[in-house]
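>>> Take this sequence and fold it.
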Amino acid sequence: MNWAILIVSGAMEAVWAVALERAEGFTKLIPSIIFIVALAASMFGLSHAVRSIPLGTAYAVWVGIGATLTVVYSMVTGIEPFSWFKVALLAGLVGCVIGLKLVHGA
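Predicted structure coming up:
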């Protein structure tokens, strides 16, 4: 269950990262509210997950999920240019996150 919470909180990290960019220095109300709610949910989920998942592993998985989803979203929406090199690097990052999960169980 804690792994599922960690994955969702990693996704919430991507939500708050995108909302932070859209908030334009907290001058836009709705993106600012989304940022605050997603940030709180993300931090709560991470804090819950580290009760049973080692901190280093949980943090790396959380950041990896958030970073990957943020970059993918940015490329899909045109915020940043698409690159196959970025896709390959993201695949490596996802592979490392999966590896951390597998090593945790060993």
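
>>> From now on I want contacts and neighbour counts done on CA atoms only, so please keep to that.
Will do.

>>> so what secondary structure elements neighbour the strand or helix carrying Tyr73?
Element membership for Tyr73 (DSSP states H and E) is helix 55-77. If contacts are counted by 3 or more CA pairs under 8 Å, 6 or more residues apart in numbering; DSSP states H and E, helix 55-77 sits against helix 2-22, helix 29-49, helix 84-105.

>>> Please provide the structure for the following sequence as well, for comparison with the first:
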Amino acid sequence: MNTAWIILVIAGLLEVGWALGLKASAGFTRPLPSLLTVIAMMASFFLLAQAMKSLPVGTAYAIWVGIGAIGTALFGILLYGDSANPLRLASLVLIFAGLVGLKLAG
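Here you go, the predicted model:
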């Protein structure tokens, strides 16, 4: 795995962090979670931009969003009691399969 892919994965993980941070910030009314959320957003966007220097834009963006969507959904289930019904979990597996397909088609 080359550096651009590693950077992209980190950017996606930061997207999970800022998505969860949005909830923790309570609409940006809590200062520390709000600050950490904005920092994670900026870092995530910066790293996405760096990865896009050498990766196809559509692939990079889809992987970034996919990591964010899957990670946020799983943490929502674990931390906030979001629904974990079979259809929802199967849908997350399908998103993951699509991400793997994009990487393999690379």
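
>>> Against Met41 of structure 2, how distant is the residue most central in space within structure 2?
Centroid-nearest residue in structure 2: Gly68, 1.8 Å away (criterion: CA atoms, centre = their mean). Taking CA to CA, to the nearest Å as the measure, Gly68 of structure 2 falls 12 Å from Met41 of structure 2.

>>> any residues in contact with both of these two?
Common contacts of Gly68 of structure 2 and Met41, defined by CA atoms under 8 Å, 6 or more residues apart in numbering, comprise 14-15.

>>> Please pull up the equivalent of Leu48 of structure 2 in structure 1.
Alignment note: Leu48 of structure 2 maps to Leu46 in structure 1; criterion TM-score structural alignment.

>>> quick one: Ser74 of structure 1 and Ala14 of structure 1, what's the gap?
According to CA to CA, Ser74 of structure 1 and Ala14 of structure 1 sit 10 Å apart.

>>> The residue lying closest to the match of Leu48 of structure 2 once chain neighbours are set aside: what's it in contact with?
The spatially closest residue to Leu46 of structure 1, leaving aside those adjacent along the chain, is Leu6, at 5.8 Å (CA to CA, 6 or more residues apart in numbering). By CA under 8 Å, 6+ apart, the contact list for Leu6 of structure 1 reads 45-46, 49, 58, 61-62.

>>> Report the secondary structure element holding the aligned partner of Thr29 of structure 2 in structure 1.
Aligned by TM-score structural alignment, Thr29 of structure 2 pairs with Thr27 of structure 1. Assignment of secondary structure by DSSP H and E places Thr27 of structure 1 within no helix or strand.
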